[in-house]
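>>> pasting the structure only:
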């Protein structure tokens, strides 16, 4: 099974994404989705990470819930910045010190940060020990770093088994 579908969850995600993007469950689209979902992981087998599998599904759900709440709040904050043109914007760049070491976890952390309106993960240091963040509007960079560590990095470390 692992030779036929080396990354079954990726295959499933690709197939579902294909159908969702085409907004169709026509049999031809389902067949194409299955073909793409099966072939892409096989063709990219050498390039895909062989990281350990994430664990703790309830923690993953909690992380996703925190992320969804943070996205809604950040959207409202960015909308307020756009609407109130008299309010000064205090953009900052800050280096976020990383404790997370798992490559997939680091990618997910950067993705979660970048998908939240008003924040962007722009670069890893060469030693992978810190992540550069651009924050659109920030009074207290230390508070933002602490929030990201508590709401995103710590759960990712637990999901990937780096801490209890």
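Thanks, I have it. Since we're looking at a predicted model, the values are computed, not measured.

>>> please count neighbours and contacts with C-alpha atoms only from this point.
OK.

>>> shouldn't residue 66 be within a helix?
Yes. Applying DSSP: H, G, I helix; E, B strand; the rest coil, one finds residue 66 inside a helix.

>>> hmm, it is touching residue 155, no?
No. Residue 66 lies out of contact with residue 155 (C-alpha atoms under 8 Å); the separation is 10.5 Å.

>>> so residue 96, which of the three states?
Assignment for residue 96 (three-state DSSP): strand.

>>> against residue 90, how distant is it?
18 Å (C-alpha to C-alpha, to the nearest Å).

>>> comparing the two, which residue is more hemmed in?
residue 96 (20 against 10; other C-alpha atoms under 10 Å).

>>> contacts only, for the more buried one.
Contacts for residue 96 (C-alpha atoms under 8 Å, 6 or more residues apart in numbering) come out as 130-133, 145.

>>> okay, pairing it with this:
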């Protein structure tokens, strides 16, 4: 089963996506969607990484809830910052955050978290994975250390416990 269907969820997603993109459920589209859903995961299997270790699922759930809350509050903060930009323009700046994470899955998760939280952009990862360069929408010089401490405590620490 794994040889012919190495990623069943990916196959299901590809099949549904095929039908949605073609906006048709004709017999031909169903067959083409099934072929794509079966062939693409088999061809791409050598490129996929093995699943990462997942420890502390309760901590993972709490991290997801924290990120959801941060997405909403950061979006509101960026929105208010844009509305008040005429009176006080945002002070965007680059911040280097030292990292303890080395696991590829944990780093990918951290990159996704950084991307979805409004006001932060993952700009560069050091070649030795020891630091990440982030762009922050609005940050005073005085608050850089507190931002780094918050970022590490809120996102990196839970990911360390979950993946490493």
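Yep, that arrived. Everything numeric in this text was worked out from a predicted model, so none of it was measured.

>>> got a TM-score for the pair?
The TM-score (TM-score structural alignment, normalised by the length of the first structure) is 0.80; 159 aligned residues with a C-alpha RMSD of 2.8 Å.

>>> higher neighbour count, residue 66 and residue 155 of the first structure?
residue 155 (22 against 13).

>>> which helix or strand contains the residue most central in space within the second structure?
Centrality entry for the second structure: nearest residue to the mean C-alpha point is residue 112, 1.5 Å, by C-alpha atoms, centre = their mean. Element membership for residue 112 of the second structure, per DSSP states H and E: helix 104-116.

>>> got the buried residues for that helix?
105-107, 109-111, 113-114, 116 (16 or more other C-alpha atoms under 10 Å).

>>> show residues contacting it.
52, 67, 71, 101, 120-122, 155-156, 159-160, 163.

>>> dump the buried residues of helix 104-116 of the second structure into CSV; add distance to residue 83 of the second structure as well.
Formatted as CSV, these follow (distance: C-alpha to C-alpha, whole Å):
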residue, distance to residue 83 of the second structure
105, 37
106, 35
107, 33
109, 31
110, 29
111, 27
113, 25
114, 23
116, 21
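
>>> now do the contacts for residue 131 of the first structure.
With C-alpha under 8 Å, 6+ apart, residue 131 of the first structure has these contacts: 95-98, 121-125.

>>> ok, and the most crowded of these?
residue 121 (22 neighbours).

>>> in the first structure, which spans are helices?
8-22, 27-43, 57-83, 103-115, 141-148, 154-159 (DSSP state H).

>>> ranking those by burial, who's on top?
Among those, helix 154-159 has the highest mean neighbour count (mean count of other C-alpha atoms under 10 Å), at a mean of 20.

>>> which neighbouring elements make contact with that helix?
Here helix 154-159 of the first structure touches helix 57-83, helix 103-115, going by 3 or more C-alpha pairs under 8 Å, 6 or more residues apart in numbering; DSSP states H and E.

>>> mind checking how far that helix is from the chain centre?
Chain-centre distance of helix 154-159 of the first structure: 13 Å, with C-alpha atoms, centre = their mean, to the nearest Å.

>>> do stretch 135-142 of the second structure as well
21 Å.

>>> quick one: contacts of that stretch?
By C-alpha under 8 Å, 6+ apart, stretch 135-142 of the second structure touches 78, 90-95, 119-123.

>>> try 10 Å this time
With C-alpha atoms under 10 Å, 6 or more residues apart in numbering as the test, stretch 135-142 of the second structure has contacts from 77-78, 81, 89-96, 114, 118-124, 144, 147.
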